[in-house]
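Trainee: Would you be able to build a 3D model of this:
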Amino acid sequence: MLERTRRKSTTEITFVLPADQPAGEVSVVGDFNDWQPGAHQLTARRDGMRSVSVTMLADSRVAFRYLAHGDHWFDDQDADDHDGTNGYLHT
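Mentor: Below you'll find the model as predicted:
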């Protein structure tokens, strides 16, 4: 799930996943963090989910994926677009 908060020149994207699916650590990686694993790791929320928020420039297109423990890459079905390799957001 993706939550978005639009501001004047930025958009805050909150990446949200269930706390236990997949098990173990998960980070979101993409153009916005030079594909660096662990740079934006999802953390537990009180509602049984886990999330991380990233502020990005408004009106841009950003590629991203999730990386879970054991080098397991996966996509977010709520992405604006998919190209078979990455998901994309339009901020």
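Trainee: contacts and neighbour counts: CA atoms only from here.
Mentor: OK.
Trainee: isn't there a helix covering F32?
Mentor: Yes - assessed by DSSP: H, G, I helix; E, B strand; the rest coil, F32 belongs to a helix.
Trainee: separation between it and D71?
Mentor: Distance check for F32 against D71: by CA to CA, to the nearest Å, it reads 20 Å.
Trainee: neighbour count winner among these two?
Mentor: Taking neighbours as other CA atoms under 10 Å, F32 and D71 compare with F32 leading, 15 against 10.
Trainee: let's see this one next to it:
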Amino acid sequence: MLERSRTKKHTQVTFVLPADHPAGATSVVGDFNDWRPGAHPLAERPDGTRAVTVALPHDQRHAFRYLAHGDYWFDDEAADGHDGRNSLLHT
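Mentor: The predicted structure follows:
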């Protein structure tokens, strides 16, 4: 799931996953972090979900995926779209 809030200069995008799926460490990887695994790891929130927030420029399209323990790559079904390879979000 994606949560968004706009500031004057950026769109804050929060990537959110359930607490237990998938198990183990998970990070969001995309064109905004040069596809570097571990650059934006999800951390547990008080409600049990896991999340990470990334500030991105307004009015842009970004491709991303999640990378979990064991080299498990997966998409976000709640993304703004999919291009056949990646999840897409619009800021």
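Trainee: TM-score for these two?
Mentor: Once superposed, the chains reach a TM-score of 0.97 (TM-score structural alignment, normalised by the length of the first structure), with 91 aligned residues with a CA RMSD of 0.7 Å.
Trainee: where along the second structure do the strands fall?
Mentor: Taking DSSP state E, the strands of the second structure run over residues 2-6, 10-17, 26-30, 43-44, 50-57, 61-68, 72-74, 81-82, 87-90.
Trainee: can you state the direction angle for the fifth one and strand 2-6?
Mentor: In this structure, strand 50-57 of the second structure runs at an angle of 40 degrees to strand 2-6, with axes from the mean of the first three to the mean of the last three CA atoms, to 10 degrees as the basis.
Trainee: and what of the third one?
Mentor: Between the direction of strand 26-30 of the second structure and that of strand 2-6, the angle (the same axes, to 10 degrees) works out to 60 degrees.
Trainee: tell me, how many neighbours does K8 of the second structure end up with?
Mentor: 7.
Trainee: And L17 of the second structure, by the same measure?
Mentor: Burial of L17 of the second structure is recorded as 21 neighbouring residues (other CA under 10 Å).
Trainee: give me every residue that touches the closest residue to it other than its chain neighbours.
Mentor: Distance criterion CA to CA, 6 or more residues apart in numbering; nearest residue to L17 of the second structure, sequence neighbours excluded, is R50 at 5.3 Å. R50 of the second structure makes contact with V16, L17, P18, A19, L42, A43, E44 under the criterion CA atoms under 8 Å, 6 or more residues apart in numbering.
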